[in-house]
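K.L.:
Sharing a model prediction with you, sequence too.
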Amino acid sequence: METDKNNFAYGSIPRHIINLAGPMIIAQLINVLYNVIDRVYIGRIPNVATLAMGGLGLCLPLISIIIAFANLFGMGGAPLCSIARGQGKNKEAEEIMGNSFILLIIFGIILTIIVFLFKEDLLWLFGASKSTISYANDYMGIYLLGTVFVLIGLGMNSFINSQGFAKIGMLTVLIGAIINIILDPIFIFTLGLGVKGAALATVISQFISAFWTIYFLTGKKTILKLQIKNMFLKKKYVTKIFSLGTAGFMMAITNSIVTIICNATLQTYGGDLYIAIMTIINSIREVASLPGQGMANACQPVLGYNYGAGEYNRVLQGIKFVTLTSLSMMLILWLSITIFPEMFIKIFSQNQEIINNGTSALRLYFFGFFMMAFQMAGQAVAVGLGKAKQAIFFSVFRKVIIVAPLTIILPFYIGINGVFIAEAISNFIGGGACYITMWFTIGRNLKKE
């Protein structure tokens, strides 16, 4: 029967999670490559690489805001679909998916208009200088044309993964990433378009990813079908999507806020050089976070399905498995970055000044990085089980309550290193507090039930 397809209530929980995690980690890696590949190529533009890299770094908060809205409707709707499927309510799941899709389109159009009107003022606010503003403006002006494609590609891919089609989800971003990797050097170097070429390649790639996502979700192989009749907004679904999706939204928005504060502080204490270094560090972090985040995302449809089916012991089993697995992988990555920092920096820049100053900054920033596994696991459990309040708290606590204030305060006493140490402190306090809170508010209730 179609309702038994990708049924997570039977079979090994670890195997279900691993089967989803492998393709999802690869898919997320490929998705990160959209922006990271841009930075690798931009870091090799003759004569202006450092300034161009700094300009691109100024765009990251705006890109994070766009991704935040993809999270709002993708991470808000997909877990609700998993829970509905677990309850055998496929019609309701399709209505949730249709409502999420139309919300992505509406907000994609609104975002494009608003950010385009105010982008230059925002870039100055984010720490731009006379040397970097032109690069930031050029990149963002073109990138914004693909806002709707970004939201559809990222947001709707969550619904492919939530049905258990992780390999299709991986293929969605693989197609776009390959095109981006091919087009980047052609547009940046061969046609001499520089940062404009990087943005143009990204927009074309995102359009193709969005097209493929819609193609699959309207085709014959999907369990839940995207249909026009389900795209008329219903208050009960919109409210639930916003409520649960706020966690993923706040996670991206708080990342944006912290990046803005970091860039402004770095401009004051270190100038354009340190904004370029932070852009590289953020790029390394995006890639290093993938295994832990991939495991966390992969567990959500499995936990949500079993929670909907009333299989609470299996949910607890999944929580323990994803915690230990994520922690092991993050620990290995932290050691690698700590021992070989220069190797990672040289992927993005051959500038000796960036390498010399970036090495110590990278070690400070990543200190205790393995503790992020607890943050990821705790938040994934809250989102997967539809616990909106806990998920939102976990998203806001580490970035807004810990990182942002410390980023402003510490440099007064210890100089520019305070910006990087702020992140390290948050890894321990934020990760530990998030997981302990999750276990006492959600884990204990699961044991009782």
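P.N.:
Received, thanks.

K.L.:
rest of the way, CA atoms for contacts and neighbours
P.N.:
Noted.

K.L.:
Tell me which stretches of the stretch 51-200 of the chain form helices.
P.N.:
Listed in chain order, the helices of the stretch 51-200 of the chain (DSSP state H, counting those that start in this stretch) span 90-125, 133-143, 147-162, 166-185, 195-217.

K.L.:
In CSV, list those along with distance to Ala52 and mean neighbour count.
P.N.:
Listed next are the helices of the stretch 51-200 of the chain as CSV, based on distance: least, C-alpha to C-alpha, whole Å; neighbours: other C-alpha atoms under 10 Å:
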stretch, distance to Ala52, mean neighbour count
helix 90-125, 14, 19
helix 133-143, 6, 21
helix 147-162, 22, 27
helix 166-185, 15, 22
helix 195-217, 7, 23
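
K.L.:
take the one below as the second:
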Amino acid sequence: MEKQTKGVQLLRADPKKAIIKLSLPMMTAMLVQALYNLVDTIWVAGIGPEALAGIGLFFPIFMVILAFAGGVGVGANSLISRKVGERNKVEADKAASGAIVLVIFLGISAKFVGFLVMGPILSLTGASGETLKHAIDYANILLTSITLLMFNNVVNGILRGEGDTKRAMYAITLGAFLNMLLDPLFIYTFRLGVKGAAYATVISIAVSSAMMMNWLFIKKDTYVSTSFRNLKSTNKIIFEIFRVGIPTSFAQIIMSVSVFVLNVFNVKAGGDNGVAVFTSTWRIINFGTIPMMGIAAAVTSVTGTAFGEKNALKLRVAYLYAIRFGLLVGLCVNALVFFFAPQIALIFTYTESSRVIYEDLVKALKILSFFIPTVPFGMFTSAMFQGIGHGLKSLVVSILRTIVLHVFFSWLFVFVLQMGLNGVWLGILMGNIVAEAVTFLWGLAVSSQLKKFFDDQLRLDEAKSVSR
């Protein structure tokens, strides 16, 4: 008999309740993760600007590696949730086992390739001296744990796929809090500097991984059961994971490319100060969208289960309810950022040399605060596409939003209409509004098509049963 965990029961029950109950733990986990990133930066900043710059050099490369791990995690999440909906535990088990084997292979490959090319790649940035040394030291230590870090990402995807976002939250928050505690100990008490920050991260990853391994391989109290002895149809499983995972990975990478292009516009419109204003503002806006990311994770799992059940009505209810929930959250965050923009700007302009960007930063925060309520329409549509296994649609959505419309409207307002820095902010906002509207209409059309497809399948099955 199939074992019924609380997470699986939740996925198969009321979609509105599932969206809320699965979203809240992921929101918490992601907020804690964001807090850790901030605290980690503060501790490293105490070593000196070269140390901070060194970590900054490695960060984009690290994010590319994580993008592929995150893609496999989303692919596993989507496939497992669909199999939960189909009540096909055997295939769900194969999906979990295949995802783990795949990510271990990718992690080991990334580690060895990283050790070979990391030094030359970091040198290409033009950095030298202490900054380059810090970057290489930090990178080489983190690369030793890259397999475990990728394993963490995939197991989180597996847990989300079976509706167990609470344990996904436990693993993420344990690692983040442990890292925050170990950072000052290794950096300052043991006087390891940047290496200490890297060692603290490695230990935190190892502890978090041990917790996950205990659930999967020792206690074995998850819905899925992992076995590596008989991995039949592995090619099919890997294809299904990659069908969602690869577009998701490239979507994350494309966002980084878009930010790079927008920074070119910022330099044209406001020089180095323009980049500083954008960097500070974008961090706040990204922080404001963290609750949306938690809801999006729930959308992928709930719509994936509904798709597996061939229940188009449940899928549409979950999708639209999540958007209403996200819009409400987004409007609240929008109001907070808009009305407290002067106070928020002080966080980045507390020194005399940085006060020159204060006025521009307040304007940027006020304009881009309206970006936040538009996010659910695109992000949750993309998450729904991932849930039903249409990863390519999710990638198209990201390209439309970031590369095409953000860049086009910013270029139009800065270079054609000569609106200066405000043109960049208005361009991002206008691009997002247009992209999210188009994406949302596409999402509604796809959900309607699914209803027709499932209805036709049901009629065909009924006709076959009558003929027998």
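P.N.:
Right, received. Where do you want to start? No experiment lies behind these values; they were computed from the predicted model shown.

K.L.:
related to what we said a few turns ago, just put the helices of the stretch 51-200 of structure 1 in CSV and tack on distance to Gly294 of structure 1.
P.N.:
Below are the helices of the stretch 51-200 of structure 1 laid out as CSV (distance: least, C-alpha to C-alpha, whole Å):
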stretch, distance to Gly294 of structure 1
helix 90-125, 22
helix 133-143, 26
helix 147-162, 11
helix 166-185, 11
helix 195-217, 19
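
K.L.:
closest one to Asn230 of structure 1 among these?
P.N.:
Across those, Asn230 of structure 1 has its closest neighbour in helix 90-125 (4.8 Å, C-alpha to C-alpha).

K.L.:
Can you state the mean residue-to-residue distance of the closest one versus structure 2?
P.N.:
Compared with structure 2 after fitting, helix 90-125 of structure 1 deviates on average by 2.4 Å (mean C-alpha distance after the TM-score superposition for structure 1).

K.L.:
name the helices or strands packed onto that helix?
P.N.:
If you count contacts as 3 or more C-alpha pairs under 8 Å, 6 or more residues apart in numbering; DSSP states H and E, helix 90-125 of structure 1 packs onto helix 49-86, helix 133-143, helix 147-162, helix 235-269.

K.L.:
what's the closest of the helices of the stretch 51-200 of structure 1 to Gln293 of structure 1?
P.N.:
Among the helices of the stretch 51-200 of structure 1, helix 147-162 comes nearest to Gln293 of structure 1, with 13.7 Å by C-alpha to C-alpha.

K.L.:
quick one: the closest one to structure 2 mean distance?
P.N.:
Mean deviation for helix 147-162 of structure 1: 1.3 Å (mean C-alpha distance after the TM-score superposition for structure 1).

K.L.:
okay, the angle between that helix and helix 166-185?
P.N.:
Between helix 147-162 of structure 1 and helix 166-185, the angle comes out at 150 degrees (axes from the mean of the first three to the mean of the last three C-alpha atoms, to 10 degrees).

K.L.:
okay, the angle between helix 147-162 of structure 1 and helix 133-143?
P.N.:
Counting by the same axes, to 10 degrees, helix 147-162 of structure 1 lies at 60 degrees to helix 133-143.

K.L.:
can you list contacts of helix 147-162 of structure 1?
P.N.:
Helix 147-162 of structure 1 is touched from outside by 20, 24, 66-67, 69-71, 73-75, 77-79, 81-82, 97, 101, 104-105, 108-109, 111-112, 166, 168-169, 172-173, 203, 206-207, 209-211, 213-214, 217, 222, 300-301, with contacts defined as C-alpha atoms under 8 Å, 6 or more residues apart in numbering.

K.L.:
7 Å instead?
P.N.:
Contacting residues not belonging to helix 147-162 of structure 1 are listed as 67, 70-71, 73-75, 78-79, 82, 101, 104-105, 108-109, 112, 166, 169, 206-207, 209-210, 213, 301 [C-alpha atoms under 7 Å, 6 or more residues apart in numbering].

K.L.:
name the helices or strands packed onto whichever helix or strand Gly304 of structure 1 is part of?
P.N.:
Assigned by DSSP states H and E, Gly304 of structure 1 belongs to helix 290-308. Helix 290-308 of structure 1 is packed against helix 13-42, helix 49-86, helix 312-339, helix 372-384, with contacts defined by 3 or more C-alpha pairs under 7 Å, 6 or more residues apart in numbering; DSSP states H and E.

K.L.:
quick one on the thing from earlier: and the helices of the stretch 51-200 of structure 1: which comes nearest Ala247 of structure 1?
P.N.:
Using C-alpha to C-alpha as the measure, helix 147-162 is the one of those that comes nearest Ala247 of structure 1, at 14.1 Å.

K.L.:
how distant is the closest one from the center of its chain?
P.N.:
Relative to its parent chain, helix 147-162 of structure 1 has a centroid offset of 12 Å by C-alpha atoms, centre = their mean, to the nearest Å.
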